[in-house]
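Asker: Sharing a sequence plus its predicted fold:
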Amino acid sequence: MNLSVKRAGIPITAFLLICTMFVLNQRYGVDLIRLSYDACHFLYGMAFPLLFGYLYIQIPTKIERVPLRVFIAQVRSVAVRDWLQGIVRGIRRDLQRGTPWSPWTGACWVAIFSIANEVVIDPIANGFPFTSAYSNLMADLLGIGTFLVIVHLTTRGHPTVGATTPAM
């Protein structure tokens, strides 16, 4: 989905709000990390797809593909001091066209990172088997599922919203 200029910041704002609330709760409220580490994983699975949804990878069609030599020549033709201006122009153009953001892409990135972390990295780094971290992975995936349900409900609308009841 392409987010317009007015809506381009909604996912990142929601992400920052969730993270701020977690930090404030952790600092001044309940120590959620010590109380339930699985709840932190659930929160990770629910919040981080908002951020990673911007990492939308679109594979261009054959007609749109630029040969590597042409791409390198285009990069070399722009001076390094002008790169910042080019980036700003690109961001402005993307905002005018609509910023690409996909909840499915964000969910896929978070699922990949969660699986890699819980199945490969944690057992190697911490020395405990995956069966000990299974609940963390399930909490991540449950958070991702909750995120997708919330996105579905907010973008598609509820079928009864706007429905009128017949007069009696």
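Answerer: It's in. Residues are numbered from 1 along each chain as shown.
Asker: Please count neighbours and contacts with C-alpha atoms only from this point.
Answerer: Noted.
Asker: got the buried residues for the strand or helix carrying Ala125?
Answerer: Taking DSSP states H and E as the definition, Ala125 sits inside helix 122-126. The neighbour-count check on helix 122-126 (16 or more other CA atoms under 10 Å) flags 122-123 as buried.
Asker: ditto for stretch 22-31
Answerer: Phe22.
Asker: Tell me which residues are up against it.
Answerer: Defining contact as CA atoms under 8 Å, 6 or more residues apart in numbering, one finds that stretch 22-31 is touched by 32-33.
Asker: Let's see that with 7 Å instead.
Answerer: Residues outside stretch 22-31 that contact it (CA atoms under 7 Å, 6 or more residues apart in numbering): Leu32.
Asker: In addition, the following structure is provided for comparison:
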Amino acid sequence: MESVIRPGALLAVALGLLAGCGASPPAEPTPVPTGLMVETSAFGDGETIPPAFTCKGAGYRPTVSWTRSTAKAFALVVDDPDAPEGDFYHWIVLDLPTGTTSVGATVPASAHQAKNSSGAVGWTPPCPPSGTHHYRFTVYALSAPTGLAAGASPQQAVDAIQAKATEQGVLTALASH
């Protein structure tokens, strides 16, 4: 009879052995507290994104607004977790200055835009290849600016944001093929 090892079984055994040696299993990332209210006048949370803001229309950037916070800086990440290859980043804006409560057609000169998953700096409109996709507009309050330059890779930007995030808010909207 052939043995079958269940996925995760080896990890469980290894973690058990480590626990016996006084070592701790790897820590889960600490979730960022929610508290910022995020909205746009273009569409509501859970609603469909109008064609004007997608590749089916002009592809405009919606103005995203959020509540005030005592943050030292803000960041905005627009992503599609339903993309075939995993998270697709449509727009990442870093180091929005204290006191900023919205970003849209224009971005403050002191802020920086990272590359999106298409490889360009700035916004790329939603354009799902099939089915209905969820688009998350997440605003992060940061303990300090990330210090990254314009054109940082999506992964560099997301890592830097997560390292300094103290609070977040999310608006999720839908777009279909």
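Answerer: Yes, it's here. What you are looking at is a predicted structure, and each value in this text was computed from that prediction instead of being measured.
Asker: Please state their TM-score.
Answerer: Aligned and superposed, the two chains score 0.23 in TM-score terms (TM-score structural alignment, normalised by the length of the first structure); 69 aligned residues with a CA RMSD of 5.6 Å.
Asker: C-terminal to the helix holding Ala125 of the first structure, which secondary structure element comes first?
Answerer: The C-terminal neighbour of helix 122-126 of the first structure among helices and strands, as given by DSSP H and E, is helix 130-156.
Asker: packing partners for that next one?
Answerer: Judged by 3 or more CA pairs under 7 Å, 6 or more residues apart in numbering; DSSP states H and E, helix 130-156 of the first structure is in contact with helix 37-52, helix 103-115.
Asker: Kindly recompute the last result at 10 Å.
Answerer: Where contact means 3 or more CA pairs under 10 Å, 6 or more residues apart in numbering; DSSP states H and E, helix 130-156 of the first structure is packed against helix 37-52, helix 103-115, helix 122-126.
Asker: Make a markdown table from those helices and add distance to Phe147 of the first structure to it.
Answerer: Output for those, formatted as a markdown table (distance: least, CA to CA, whole Å):
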| stretch | distance to Phe147 of the first structure |
| --- | --- |
| helix 37-52 | 5 |
| helix 103-115 | 8 |
| helix 122-126 | 24 |
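Asker: Among those helices, which comes closest to Ile91 of the first structure?
Answerer: Comparing these against Ile91 of the first structure with CA to CA, the closest turns out to be helix 37-52 (16.6 Å).
Asker: So which bits of the closest one are buried?
Answerer: Going by neighbour count (16+ other CA under 10 Å), the buried part of helix 37-52 of the first structure is 38-52.
Asker: Between helix 103-115 and it, find me the angle.
Answerer: If you take axes from the mean of the first three to the mean of the last three CA atoms, to 10 degrees, helix 37-52 of the first structure sits at 140 degrees to helix 103-115.
Asker: so helix 37-52 of the first structure versus helix 130-156, what angle?
Answerer: Calculated by the same axes, to 10 degrees, helix 37-52 of the first structure forms an angle of 50 degrees with helix 130-156.
Asker: Pretty sure Ala14 of the first structure sits against Phe147.
Answerer: No. Using CA atoms under 10 Å, Ala14 of the first structure is not in contact with Phe147; the gap is 11.8 Å.
Asker: Between these two, which contacts overlap?
Answerer: 47, 50 (CA atoms under 10 Å, 6 or more residues apart in numbering).
Asker: Between the two, which is the more surrounded one?
Answerer: Shown here are Ala14 of the first structure and Phe147; by other CA atoms under 10 Å, Phe147 has more neighbours (24 against 14).
Asker: residues contacting the more buried one?
Answerer: By CA under 10 Å, 6+ apart, the contact list for Phe147 of the first structure reads 42-43, 45-50, 103-104, 106-107, 141, 153.
Asker: Turn those into TSV, including distance to Ile115 of the first structure.
Answerer: Below are the contacts of Phe147 of the first structure laid out as TSV (distance: CA to CA, whole Å):
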residue	distance to Ile115 of the first structure
Phe42	14
Leu43	16
Gly45	11
Met46	15
Ala47	16
Phe48	14
Pro49	14
Leu50	18
Pro103	18
Trp104	16
Gly106	14
Ala107	12
Leu141	9
Leu153	26
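Asker: ok, those vs Arg69 of the first structure, which is closest?
Answerer: Distance to Arg69 of the first structure, by CA to CA, is smallest for Gly106 among those, at 31.7 Å.
Asker: Okay then, goodbye and thanks.
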